[in-house]
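Novice: sequence-free structure coming up:
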C-alpha cells in the first residue's frame, strides 16, 4: 500500500479499458479486472503521466512511499500490470520499458475524459444497543443487538469491536445486511473489543462458554447461529453441545482444524509459526508493514482503502500480547468430533480461492457435518468485502436458507 497522498479522482479510457481512480477499479469490456493495490497504483502513475516516462525512483516514492524495496518488487508489479492488460515484455503494447531508467504508458487514450462518477452516499451507520454480561469466571463480555425480527446470533471471531464495527468497512456491511430481516446479535470475545482484555489464559472452551453466557443473558431459546472464520469452530462446538438451541447453522470461511493441527508439510508448519512471529514482533509497532501481511491474507483482492481499514481494525481491537495468544489458540483448534454431532441443517459458504483458509477446509467441514450444503463463492477474500459480487451471493444464500 502506498503512503503517498492520493491523486485526484480521474477516469482514463483506452481501447476497451477503463481506469477509474475514484472507484479504484480497472475495468474491461468483460468486467472488473482484479489487481492488487500496488499494481493498481503503478498503473495509475504510468497512465496519469502518459506524456513522459516515469522513473523507477518516482515509482518507488509514489507507490511505496519512499520505503526501501528491492527492484524485483517493481518488476513484479510491472509484469502484473502487463498481464492485466494482456500485454507482455515483448510486444509492450501499453507499457514500454525505458531501458535502465523507468517505464512509460504508450496506449492511446481517448481524447475526451469522462466526468467523474457522482459521489455515492455514505452508508447509514446502523443503530445498535450495547449491553454487558458476565461469563461464569467473571470476565465482562460486551454484546450488541441491531435490527428487528427473529434473532440471528453470530459467534464471536477474531478482530471485532462492537463500537467500531458499525462504521468499519471490514464489518459494516455484515452488520447492515444481516440485520435487515433479523435482530442481529453479536459480541466481542474475551480479550477483544469492548469485552475485558485482561482475561487470563483463555482457551477455546472459554470462547464456547462466552457464547453460552451471552445466550443465557438474552434468554434465547432457539435461534440460527452464524460462525465466520475461527468463530465457525466456536459455532460448531456450541451447536454440538446444544442441539435444542440451534435451529440452523451458517458457516463462512470456517474450518474444523487450526493451522498447527492441519499442518502436515514442513512449509505448512513454517507458515503457521510465521503467523505467531509476525504478531509477536510487529503487532504493536507503528509501522503497518507487519500487519499488512494479515491484510493481504484476509483481503487479497481488497482495495487500498480496504487494507487501510483492516490495519485500523487490527490496532483497535486487541493488544499485541492478546493477538499472539489468539493465534496460539486458533492454531490448536480441532472440532472434527463435534462437527460430526451437529444435528441442525447447516449452510457452509467458502471463498473458492481463500488465501487464509483454503477451500479444502470448507469441504472438510461439509463431509463432517451430516445435514450440510457447501456453496463455493467466487472470491479470493477470506472476509468478503461489500463491493464484490460474492457478497450479494452470500446474502442471498443466507436469507434463503434461514427463511426456507
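Specialist: That came through, no problem. In this text the structure is predicted, and so the values were computed from the model without any measurement. Residues are numbered from 1 along each chain as shown.
Novice: make it CA atoms for all contacts and neighbour counts henceforth
Specialist: OK.
Novice: and the closest residue to residue 128 other than its chain neighbours, what is it in contact with?
Specialist: Once flanking residues are discounted, residue 128 sits nearest to residue 146: 4.7 Å by Cα to Cα, 6 or more residues apart in numbering. The contact partners of residue 146, taken as Cα atoms under 8 Å, 6 or more residues apart in numbering, are 126, 127, 128, 129, 175, 179, 183, 184, 185.
Novice: Buried ones only from those residues, please, as a ChimeraX command.
Specialist: The buried subset of the contacts of residue 146, as determined by 16 or more other Cα atoms under 10 Å, is captured in ChimeraX by this line:
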select :126,128,175,179,183,184,185
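Novice: Adding secondary structure and distance to residue 18, write the contacts of residue 146 out as TSV.
Specialist: Formatted as TSV, the contacts of residue 146 follow (DSSP: H, G, I helix; E, B strand; the rest coil; distance: Cα to Cα, whole Å):
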residue	secondary structure	distance to residue 18
126	coil	34
127	coil	37
128	strand	40
129	strand	43
175	helix	32
179	coil	35
183	strand	41
184	strand	39
185	strand	41
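Novice: now the contacts of residue 146 in a markdown table, with distance to residue 375?
Specialist: Below are these laid out as a markdown table (distance: Cα to Cα, whole Å):
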| residue | distance to residue 375 |
| --- | --- |
| 126 | 28 |
| 127 | 31 |
| 128 | 30 |
| 129 | 32 |
| 175 | 21 |
| 179 | 22 |
| 183 | 24 |
| 184 | 22 |
| 185 | 24 |
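Novice: and of the contacts of residue 146, the nearest to residue 305?
Specialist: residue 175 (19.0 Å; Cα to Cα).
Novice: putting a second one here so we can go through both:
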C-alpha cells in the first residue's frame, strides 16, 4: 500500500508478523538514517497521513530521517481482534517491525505510551539503538499514585466503555481536550474521529488497563546511548514529572521543557519549532555517520542484500532472482525495498540507481 499526500510526500505501508502471529502494519517514508517511532496509543497509518495534527510531524521528520512508524496491535491497520495487549507482546511487535524493515541500527523516538516498550526492547537488544528521543512519555511505575489518581482513571475507563463507539463524539472529546487543549475545533474534530477509527471501545479499554502495568523504571540506568527528553511543561496526559524522572534516571540524558499545554504539539505553536530544532540537531550525528550518498554499498547492505543486488545488476528480474536464490518473489521484493531504503532511493528509478551504485562500488 502506497500513500501520496498533496505535497508529494510518499509513504509505503507494509505488514509483518509478530511472535504470536498477529499482523502489525508499519509505514516507511522520508530519507536519511532510520528513525523508528514507538508508538502512540491512538494511531491509524492511513488516516494519520493527512492529519491536521500529525502531518507536520510526518513531513518534517521525513526530511531528516527515514521514518518507520507502526500501528500497535489492535489499532489502525494492524490486526484488530487481539487478546493480549500486554507489555511483552508490544516489545515483540517493535522487534518484528525493525527486523522486517531490515534495520540493523536505528534511532528511536519513543512517544506517549512508547517509553516502557522502548526501554525493554533496548535492554533485550543491546547495541541496536543508536540514539533515544523521549517525547511526552514515561518509564512507568512512578510510585506516587494517589486515590484521586485511581478514581480519575476509573472515570476515564468508564467513559471509554460507555461512549467510545458512539456516533456522538462527546465522550471521546474528553480525551481530545486533554491531549490538545489549544487546538482549533477542526483539529479537535479530527482527533475525535481518529479515536473512533483507530480502535474499538473494548480494545481501547483493555489497552489502557494494560498500560497501567507497563513499567521499565529499573531499566533507565542501563541506557547507554545519547538520550534527549522533550516534554510539554503543562500537558495533562503525562505529567511533566515523568520527564524529570527519565532525565534523572537515564545517564547523561538532556531534558528540554517545551512551553505548551498540548500532548501533541500543534504546527503553529511556539513549542513546535523548538521540538523540531532539538530533534534535528540530536539526530545529526546519525546522519553524518550513515550518509547513503557517500557510503559504499558494501558498508550499508547485508550480505543477502548484496547478493540480490548483484543478480539485479546481471539484468535478472525478481522471478529469476528468486529462482536463483531459492526465495519467494515477495522476499526478493522485500530485500529490494530494504536496499532502496538504506540507500535513500525512491521512485521508479530506484532499481537502476541501486544497480549503478553497486557496479561503481559507491
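Specialist: Received the coordinates, thanks. Quick caveat, the model's predicted, so the values are computed rather than measured.
Novice: mind checking the longest helix of the second structure?
Specialist: Longest helix of the second structure, by residue count under DSSP state H: helix 271-289.
Novice: Where does the very next helix or strand once past it end up in the first structure?
Specialist: Next along the chain after helix 271-289 of the second structure, taking DSSP states H and E as the criterion, comes helix 297-300. Alignment of helix 297-300 of the second structure against the first structure: no match, by TM-score structural alignment.
Novice: And helix 297-300 of the second structure, what's buried?
Specialist: Buried residues in helix 297-300 of the second structure (16+ other Cα under 10 Å): 297, 300.
Novice: Give me the helices and strands touching the helix or strand that that helix is followed by, please.
Specialist: Following helix 297-300 of the second structure in sequence order, the next helix or strand is helix 303-313 (DSSP H and E). With contacts defined as 3 or more Cα pairs under 8 Å, 6 or more residues apart in numbering; DSSP states H and E, the packing partners of helix 303-313 of the second structure are helix 318-325, helix 329-343, helix 350-360.
Novice: which one of these lies closest to residue 229 of the second structure?
Specialist: Of all these, helix 329-343 comes closest under Cα to Cα, at 27.0 Å.
Novice: Which residue numbers in the first structure does the closest one align to?
Specialist: Going by TM-score structural alignment, helix 329-343 of the second structure lines up with nothing in the first structure.
Novice: Name the residues that touch that helix?
Specialist: 31, 33, 66, 101-102, 292-293, 297, 300-301, 305, 308-309, 318-319, 321-322, 346, 350-351, 354.
Novice: how about 6 Å then?
Specialist: 292, 305, 318, 319, 322 (Cα atoms under 6 Å, 6 or more residues apart in numbering).
Novice: And for stretch 13-25 of the second structure?
Specialist: 1, 26, 27, 70, 71, 77, 78, 79, 93, 96.
Novice: helix, strand or coil for the counterpart of residue 313 of the first structure in the second structure?
Specialist: Under the alignment (TM-score structural alignment), residue 313 of the first structure pairs with residue 194 of the second structure. State at residue 194 of the second structure, reduced to three classes by DSSP: H, G, I helix; E, B strand; the rest coil: helix.
Novice: for the stretch 201-350 of the first structure, what spans make up the helices?
Specialist: Using DSSP state H, counting those that start in this stretch, the helices found in the stretch 201-350 of the first structure span residues 204-218, 230-241, 259-262, 266-282, 289-298, 304-317, 320-331, 336-340.
Novice: Just the buried residues of the contacts of stretch 13-25 of the second structure.
Specialist: 26, 27, 70, 71, 77, 78, 79, 93, 96.
Novice: ok, those residues vs residue 140 of the second structure, which is closest?
Specialist: Once Cα to Cα is applied, the member of these that ends up nearest residue 140 of the second structure is residue 93, at 19.2 Å.
Novice: quick one: the closest one from residue 79 of the second structure, how far?
Specialist: 12 Å (Cα to Cα, to the nearest Å).
Novice: cool, residue 281 of the second structure as well?
Specialist: For residue 281 of the second structure, the distance to residue 79 of the second structure equals 36 Å [Cα to Cα].
Novice: what kind of secondary structure is the residue positioned nearest the centre of the second structure in?
Specialist: Nearest to the mean C-alpha position of the second structure, counting by Cα atoms, centre = their mean, stands residue 37 at 1.9 Å. Look at residue 37 of the second structure: counting by three-state DSSP, its state is strand.
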